[in-house]
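# Here you go, sequence then predicted model.
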Amino acid sequence: MMSRDLNRLYRALAADTDERVLPTPDRVRRRADRRARQRAAFGALTVAVLVAGTAAGTRWVLAAAPDRSPGPPAATPTAGPTATSAPSDPATASPTPSTGRTGAVPSRTPGAPTTGARPSAATPTTIPDRAFFRLPAANDAGTGNEFTPGPVLPALCGATPGEAQLVTRRARSLPFRRAGAAADEVPAGSYRHSIAVYRTGLADDALRELRQAVADCPTRPVPDAPGVTVRQRLLPDTGYGDESVLFETRTPYRDANGDPSGGDEVHLVRAIRSGDVVTVLWEQGWESTSTERVQFDADSRRAVEAVRRWLA
């Protein structure tokens, strides 16, 4: 039974195979070549699509990104001063040809207006109480000092030395007594003490103008005494601050009728420069007293030291 069924199946297979004619070898080759060309064309198309997409994406990213084009190359640093170079002291350094002083000061013609100059960032614009000296206990009159506006120099025939270079100024009146005086004794004198800050490098011009103003005003009238004059003259002075100007004023003593009674009432004025700061000590007396030079010199040194501590 198995043999008959198997033979029947073989016959059906043979009949089915005979009806299907196998293609010739040339036909099979042409069909294979066509399929190969189709696969190659499809692969090339795929690559082109990928390349086009990548290029478009790149253009979009570059358009959205900020400009990162490199700037100019950094400048090559120049060699600076050696580590062993010591900074120069403004008070002792020699003048430079372009300025006539140490520091970056614009060149100018002596005596030319300087109102357009500006103070540097290091120039003080305020003057604290600690910049003013304190009297020793033996000379303290117990009245304290009073910061008030008013003249800081005697009249100099209308001259106003240093005003064009001024940044700020503060002044006080300070009575003092002689050492060992009784508690109820009147003061021995009174100071008009001022501190002025000048534009960078111009404080020496203020002192030069002061010297010239005193020299140009050897005498001046006393406003409330017709026919009476004040004599003014420069005195030699060294050893105070960077430089100083010292001068005196002399007024004849007068009796009750206003007539000269013999002798002079003498007062001293000293202007001391410390960098761009000038302190002026003007002793004005008290009830016709004259300046005592020893006390005046000692208080001048105290004034310089107080300014030095303030600026340190």
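Nice, I can see it. Numbering: from 1, shown residues only.
# all contacts plus neighbour counts: C-alpha atoms, from now on.
Fine.
# which residue ranges form the helices in the stretch 101-250 of the chain?
203-216 (DSSP state H, counting those that start in this stretch).
# residue ranges of the strands in it, please?
Ranges of strands in the stretch 101-250 of the chain, per DSSP state E, counting those that start in this stretch, are 146-147, 166-176, 189-198, 219-222, 225-235, 243-254.
# same for the first one, what does it pack against?
I take that to be strand 146-147. For strand 146-147, the elements it packs on are strand 166-176, judged by 3 or more CA pairs under 8 Å, 6 or more residues apart in numbering; DSSP states H and E.
# residues making contact with the strand it packs on?
Residues outside strand 166-176 that contact it (CA atoms under 8 Å, 6 or more residues apart in numbering): 119, 125-127, 135, 139-141, 143-149, 152, 187-199.
# ok, how many other residues are close to residue 57?
By other CA atoms under 10 Å, 12 other residues sit near residue 57.
# starting at the chain centroid, how far to the helix or strand where it lies?
Element membership of residue 57 [criterion: DSSP states H and E] is helix 25-64. Averaged C-alpha coordinates place helix 25-64 at 72 Å from its chain's average position (CA atoms, centre = their mean, to the nearest Å).
# try stretch 5-20
114 Å.
# again, but for stretch 296-312
25 Å.
# cool, and stretch 200-213?
Worked out by CA atoms, centre = their mean, stretch 200-213 lies 22 Å from the chain centre.
# buried sites along that stretch?
By neighbour count on 16 or more other CA atoms under 10 Å, the buried set for stretch 200-213 is 200-211, 213.
# Residue 49: which of the strands of the stretch 101-250 of the chain is closest?
Among the strands of the stretch 101-250 of the chain, the nearest to residue 49 by CA to CA is strand 166-176 (77.4 Å).
# what angle sits between that closest one and strand 189-198?
Interaxial angle, strand 166-176 versus strand 189-198 (axes from the mean of the first three to the mean of the last three CA atoms, to 10 degrees): 170 degrees.
# Next, the angle from strand 166-176 to helix 203-216.
Using the same axes, to 10 degrees: strand 166-176 against helix 203-216 is 60 degrees.
# quick one on the thing from earlier: give the buried subset of the contacts of strand 166-176 as a PyMOL selection command.
Filtering the contacts of strand 166-176 down to the buried ones (16+ other CA under 10 Å) takes a single PyMOL command:
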select buried, resi 119+127+135+139+140+141+145+152+187+188+189+190+191+192+193+194+195+196+197+198+199
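# tell me the contacts of residue 263?
Going by CA under 8 Å, 6+ apart, residue 263 touches 252-253.
# try this one next to it:
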Amino acid sequence: MPDLTDRFADLAAEVDGMLLANPQHLRQRADRRSRTRVALVGAAATVAVAGVAVTPAILFDPPPPTPQVGIPVPTPTPTPTPSAAPTPDGGTPTALPPTTPPQGTSGPPRSPGRAASISIPLAAFFTPPPNTRKSETRVATANGEALPELCRDDMFTALDDEMIGRKAVRSLYKRPEDPADNVPHGTLYQTITAYTTGAAEQFMDEFATAAASCKSFQAGDIPTTMRTLPPPSYGDQAILLETDRPSLDIDGKPTDHRVTQRIVVVRVGDVVTVLNDSGWEGTSSIPALIDNFTHLAVTAINQWR
């Protein structure tokens, strides 16, 4: 390995040419290094002692806290108290009571003695007997259609301010001897009206007076006469009316044939029912059938009440 040998030879020659320091010079350099080390250690100790002295002040005397910016809280608005009512003699006014309505109430109070409205069920109306029954039985009908036209428009509605419920139905019926598939013999309208206490009796009295003076009127364009018959013995009060008018031909013109139809008004307590037989294509009422229907109507109302 000639290269490595040559390099060691060069290094040896270079070292041989360097001058070595004398012993005295080496001792002075060592003393100077020792003094420098002692000075550095002393300075470090001084710094450590100062740090220990300052630390308690930092621990036990912290700087004042930075003020916190709070969130503003809205101030509740006080509820105004009711105004005081002045006294006639000028004395100390008395505070008015609160006007808040009691819990569970709504709407204006009812007048004293005024009954609440009622719903009249279908069971309160009579059903024609099976041998007279047709397909339509107790079909709900408008009140204006069910009540007959008489001398005045308000004869059946004059006391409606005291009415608390009204409902009307219609039933087709046949004669007992007619086949089941035969055309109806008539259409019977029944109206039930419930009144406040005592108003039903007042209605009957006023209606009887009005009916007694109603001898003739126009039912549409048809001249009609009316008479009062002895009433049936059903209910608390009853009025029986019979109208008479000419029958109409296919063109709507009067004929020599007369049509008589019955109207029965019966009171049962505070309830009034009206049975209005309007016939079927010019038929007249059958008194026995209408009497039977009236009896059944009063029975149904009594069972309902």
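Arrived safely. Remember, it's a predicted structure, so these values are computed and weren't measured experimentally.
# okay, the helix holding residue 57 of structure 1 sits on what stretch of structure 2?
Structural correspondence for helix 25-64 of structure 1: none found in structure 2, per TM-score structural alignment.
# just how off-centre is stretch 234-245 of structure 1 within its chain?
On CA atoms, centre = their mean, the centre of stretch 234-245 of structure 1 falls 29 Å from that of its chain.
# For it, buried residues please.
234, 240-245.
# so residue 177 of structure 1 touches residue 183, yeah?
No - taking contacts as CA atoms under 8 Å, residue 177 of structure 1 lies outside contact range of residue 183: 9.5 Å.
# ok, the residue nearest the centre of structure 1 to residue 200 of structure 1 distance?
For structure 1, the residue nearest the mean C-alpha position is residue 121 (1.6 Å; CA atoms, centre = their mean). Taking CA to CA, to the nearest Å as the measure, residue 121 of structure 1 and residue 200 of structure 1 are separated by 10 Å.
# With residue 45 of structure 1 instead?
80 Å.
# And the buried residues of stretch 200-213 of structure 1, which is closest to residue 301 of structure 1?
Of the buried residues of stretch 200-213 of structure 1, the one sitting nearest to residue 301 of structure 1 (CA to CA) turns out to be residue 207, at 18.0 Å.
# Give the aligned equivalent of the closest one in structure 2.
So, by TM-score structural alignment, residue 207 of structure 1 is matched to residue 204.
# same deal with residue 277 of structure 1?
Residue 277 of structure 1 maps onto residue 271 in structure 2, by TM-score structural alignment.
# Does its match touch residue 193 like I think?
Yes - the pair residue 271 of structure 2 / residue 193 is scored as a contact, 5.7 Å apart, by CA under 8 Å.
# I'd like to know how many residues surround the aligned partner of residue 297 of structure 2 in structure 1.
Correspondence of residue 297 of structure 2 to structure 1, assessed by TM-score structural alignment: residue 303. Using other CA under 10 Å, residue 303 of structure 1 is surrounded by 25 other residues.
# Pull the contacting residues for residue 303 of structure 1.
By CA under 8 Å, 6+ apart, the contact list for residue 303 of structure 1 reads 132-133, 279.
# hmm, 10 Å instead?
Contacts for residue 303 of structure 1 were tallied using CA atoms under 10 Å, 6 or more residues apart in numbering; they are 131-135, 193-195, 240-241, 272, 279-281, 297.
# Same check on residue 190 of structure 1?
Shown in contact with residue 190 of structure 1 (CA under 10 Å, 6+ apart): 141, 173-177, 281-287, 289, 291.
# And it, how close does it get to residue 270 of structure 1?
Taken as CA to CA, the span from residue 190 of structure 1 to residue 270 of structure 1 is 14 Å.
# Residue 254 of structure 1 too?
In terms of CA to CA, residue 254 of structure 1 sits 26 Å off from residue 270 of structure 1.
# do the same with residue 234 of structure 1
Residue 234 of structure 1 is 10 Å from residue 270 of structure 1, by CA to CA.
# any shared contact partners between the two?
In contact with both residue 234 of structure 1 and residue 270: 245-248, using CA under 10 Å, 6+ apart.
# Just flag the most distant two among those.
Every pair of those checked by CA to CA; the farthest is 245 and 248, at 10.4 Å.
# Count residues in the vicinity of the residue lying closest to residue 200 of structure 2 once chain neighbours are set aside, would you?
Residue nearest to residue 200 of structure 2 in three dimensions, not counting chain neighbours: residue 270, with 5.0 Å by CA to CA, 6 or more residues apart in numbering. Neighbours of residue 270 of structure 2 under the rule other CA under 10 Å: 19.
# what do you get for the one 3 residues further on?
Number of residues near residue 273 of structure 2 (other CA under 10 Å) recorded here: 25.
# Leaving out sequence neighbours, find the closest residue to it.
Using CA to CA, 6+ apart, the closest residue to residue 273 of structure 2 is residue 192 (4.4 Å).
# what sits against the one you found?
Neighbouring residues of residue 192 of structure 2 by CA under 10 Å, 6+ apart: 120, 124-125, 143, 165-169, 266-267, 271-275, 297, 301.
# same thing but at 7 Å, please
Going by CA atoms under 7 Å, 6 or more residues apart in numbering, residue 192 of structure 2 touches 166-168, 271-274.
# ok, whichever residue in structure 1 pairs up with it to residue 248 of structure 1 distance?
Aligned by TM-score structural alignment, residue 192 of structure 2 pairs with residue 195 of structure 1. Counting by CA to CA, the separation of residue 195 of structure 1 from residue 248 of structure 1 is 19 Å.
# next one: residue 188 of structure 1
18 Å.
# And for residue 173 of structure 1?
19 Å.
# can you check residue 266 of structure 1 too?
With CA to CA as the criterion, residue 266 of structure 1 and residue 248 of structure 1 are 7 Å apart.
# In structure 1, which residue range corresponds to the top helix by length along structure 2?
Across structure 2, the longest stretch assigned as helix under DSSP state H is helix 23-60. Helix 23-60 of structure 2 corresponds to no residue of structure 1 when matched by TM-score structural alignment.
# so what secondary structure elements neighbour the helix or strand following that helix?
On the C-terminal side of helix 23-60 of structure 2, the closest following helix or strand by DSSP H and E is strand 84-85. Applying 3 or more CA pairs under 7 Å, 6 or more residues apart in numbering; DSSP states H and E, one finds that strand 84-85 of structure 2 contacts strand 94-95.
# Appreciated, that's everything.
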